[in-house]
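Colleague: Return a 3D structure for these sequence lines:
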Amino acid sequence: MSLFHLILVAMVQGVTEFLPISSSGHLILLPSLTGMADQGLAIDVAVHVGTLWAVILYFWTDVKQAVAGLPRALRGKVDNAQARLAMALIVATIPTVIAGAILHLTGLSSAMRSVAVIGWTMLGFGLVLYWMDQKAPQSKTAGDWGLRDALVMGLWQVLALIPGTSRSGITITGARHLGYVREDSARLSMLMSIPTIIASGVLLSLDVAQQADMQLAKDSAIAAVFSFFSALLALSLMMRLLRSISFTPFVIYRVILGIILLVIAYA
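Modeller: Below is the predicted model of the structure:
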């Protein structure tokens, strides 16, 4: 891959991973709309690793609490805030891991990678996000997050396995439906992304382990670095904006892009 292609893929992934506009949808569309070759699974893994480190760094305080509580959570003891956070993240991740493994093993995940599917999910779930964001109360904060709400948000997250849905978008939608304030809806969504990205990265890594070579390793490292910095910038910008605006600007983008994609798919 050329350096330009690597940087483009990395920046698309980094910018869209945590915004509610679907990173996987944009990565699938990139070769379709530009004529460039598909970047392949190895680069997909690399850019996800980059975004993983970005979200860990940005939410380092929360991550430290979850890691500190993980041993107690694994023993079934949720008697402090750290253990409750760790257990909630585990519960929120399980539905997606199970559903993702089923889709991967059956090949259904590849079957859904089409412009038409992305167009419909981009449009439809964008409107669902708008409805929830406008109608749901803002009565809960991240401190109220418990196992029940974590499971509900985890079930919402399963829908993100459909390309174009947006993992962050659908989990934010679920959080707003439960009544969480906008900023904490995004915060919980981002924390949920950490074990989810790790799980998907491990799954994808098993597929690319046999094809690794020195040039591919270099390309992957470049992609990971650029996705890290672009993700960190996009994440910081979104969290600051949510202190004063709603999710409407992201919904408008989704609706416009969804309509364009549907026109392309059915023209």
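Colleague: drop to CA atoms for contacts and neighbour counts, all remaining ones
Modeller: Fine.
Colleague: what's the spacing between the closest residue to Q138 other than its chain neighbours and D144?
Modeller: Excluding its sequence neighbours, the residue lying closest to Q138 (Cα to Cα, 6 or more residues apart in numbering) is V181, at 4.4 Å. Separation of V181 from D144 (Cα to Cα, to the nearest Å): 11 Å.
Colleague: before we go on, could you also do this sequence so I can check it against the first one:
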Amino acid sequence: MDTLQVVILALIQGLTEFLPISSSAHLILPSQLLGWPDQGLSFDVAVNTGSLLAVIIYFRVELYNMAKAWSLSIIKRESDDESKLAWWIILATLPAVFFGFLAKDFVETYLRSAEVIAFTTIAFGLLLWWADKTSRLELTEYQSGWRKSLLIGFAQALALIPGTSRSGITMTAALMLGLQREAAARFSFLMSVPVSLGAAILVGKDLAESPEPLDMHALVLGTSISFVAAYACIHYFLKIISKMGMTPFVIYRLLLGAGLVVFIALHN
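Modeller: Modelled structure (predicted):
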């Protein structure tokens, strides 16, 4: 890849990872629509690491408090809101881990296409709009409970399908279960930490066994840009979500999906 492609793909990853519009879809589309070469496994790991570092640093206080409370809940059997939230985040991670192991190869072989992305972008965009407009929006993330957390976790597993959006489907499920918009977003962002860590470890293992040459300039630049873009995205998204709602992101998804349908029709 040349420098321009590195910058664009890193920005795409950073800006779309935590918005409900699907980062995986946007990373697949340049090769599908522009004929760019596949960015490769090492670059995917790099830009995902940048996004992961952004959410860890942004929520460093919350994550520290949760980790401390979770440890005490095991060692001293002490339970509070932070420890409960930590356990719920862990519980919500399990479905994605389970289905990720089962479906990873199938998804990468058969579902990474513009047709699939067009369908999921529109369908799950409409579901997000419905959830945002009809839900009670009453609960905080500390009131989610283990049942709601597990349901959100099963929703997260659907994000294995390109175009679904991990952030989008988890926020949709959280809204449908009564969480406030900000609470749904925070829960979704916190859920991304164990999932992204696990994915980085698995993909990193594949990378270590791959003969693919490493372009350190592209990797360092991509990681840095993805980190800055993702950090800014998290910060401003949490500030505006209560005022804007999900409608702007739904409109974007519908336009993107419609554009993909037109593109597919013209090239078939």
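Colleague: Any idea what the TM-score is?
Modeller: Scored against TM-score structural alignment, normalised by the length of structure 1, the superposed chains reach a TM-score of 0.94; 266 aligned residues with a Cα RMSD of 1.8 Å.
Colleague: ok so, going back, so what's the residue nearest to Q138 of structure 1 up against?
Modeller: The contact partners of V181 of structure 1, by Cα atoms under 8 Å, 6 or more residues apart in numbering, come to P137, Q138, S139, K140, T141.
Colleague: so where do the strands sit in structure 2?
Modeller: Applying DSSP state E to structure 2 gives no strands.
Colleague: Need the residue closest to the centroid of it.
Modeller: Per Cα atoms, centre = their mean, the C-alpha nearest to the average position across structure 2 is that of R166, at 3.9 Å.
Colleague: circling back: a markdown table for the contacts of V181 of structure 1, including neighbour count?
Modeller: Formatted as a markdown table, the contacts of V181 of structure 1 follow (neighbours: other Cα atoms under 10 Å):
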| residue | neighbour count |
| --- | --- |
| P137 | 15 |
| Q138 | 18 |
| S139 | 11 |
| K140 | 17 |
| T141 | 17 |
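Colleague: Columns distance to G107 of structure 1 on top of these, output as TSV?
Modeller: Below are the contacts of V181 of structure 1 laid out as TSV (distance: Cα to Cα, whole Å):
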residue	distance to G107 of structure 1
P137	39
Q138	39
S139	41
K140	39
T141	38
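Colleague: nearest spatial neighbour of the residue nearest to the centre of structure 2, skipping sequence neighbours?
Modeller: Ranked by Cα to Cα, 6+ apart and with sequence neighbours excluded, the top spatial neighbour of R166 of structure 2 is A159, at 4.8 Å.
Colleague: Then G169 of structure 1?
Modeller: G169 of structure 1 sits nearest to P20 (Cα to Cα, 6+ apart), 3.8 Å away.
Colleague: ok so, going back, which position in structure 2 aligns with the residue nearest to Q138 of structure 1?
Modeller: Aligned counterpart of V181 of structure 1 in structure 2: Q180 (TM-score structural alignment).
Colleague: ok, now how distant is that match from A131 of structure 2?
Modeller: Counting by Cα to Cα - Q180 of structure 2 and A131 of structure 2 are separated by 11 Å.
Colleague: what does D206 of structure 2 give?
Modeller: D206 of structure 2 is 37 Å from A131 of structure 2, where distance means Cα to Cα.
Colleague: Same question for E108 of structure 2.
Modeller: 29 Å.
Colleague: So if I had to pick from the two, which one is more boxed in?
Modeller: Each of E108 of structure 2 and A131 has its neighbours counted (other Cα atoms under 10 Å); A131 has more, 21 against 13.
Colleague: Count the residues that sit near the closest residue to the more buried one other than its chain neighbours.
Modeller: Once flanking residues are discounted, A131 of structure 2 sits nearest to M176: 5.3 Å by Cα to Cα, 6+ apart. When neighbours are counted by other Cα under 10 Å, M176 of structure 2 registers 23.
Colleague: And A212 of structure 1, by the same measure?
Modeller: A212 of structure 1 has 12 neighbours, counted by other Cα under 10 Å.
Colleague: list the contacts for it?
Modeller: Residues in contact with A212 of structure 1 (Cα under 8 Å, 6+ apart) are A42.
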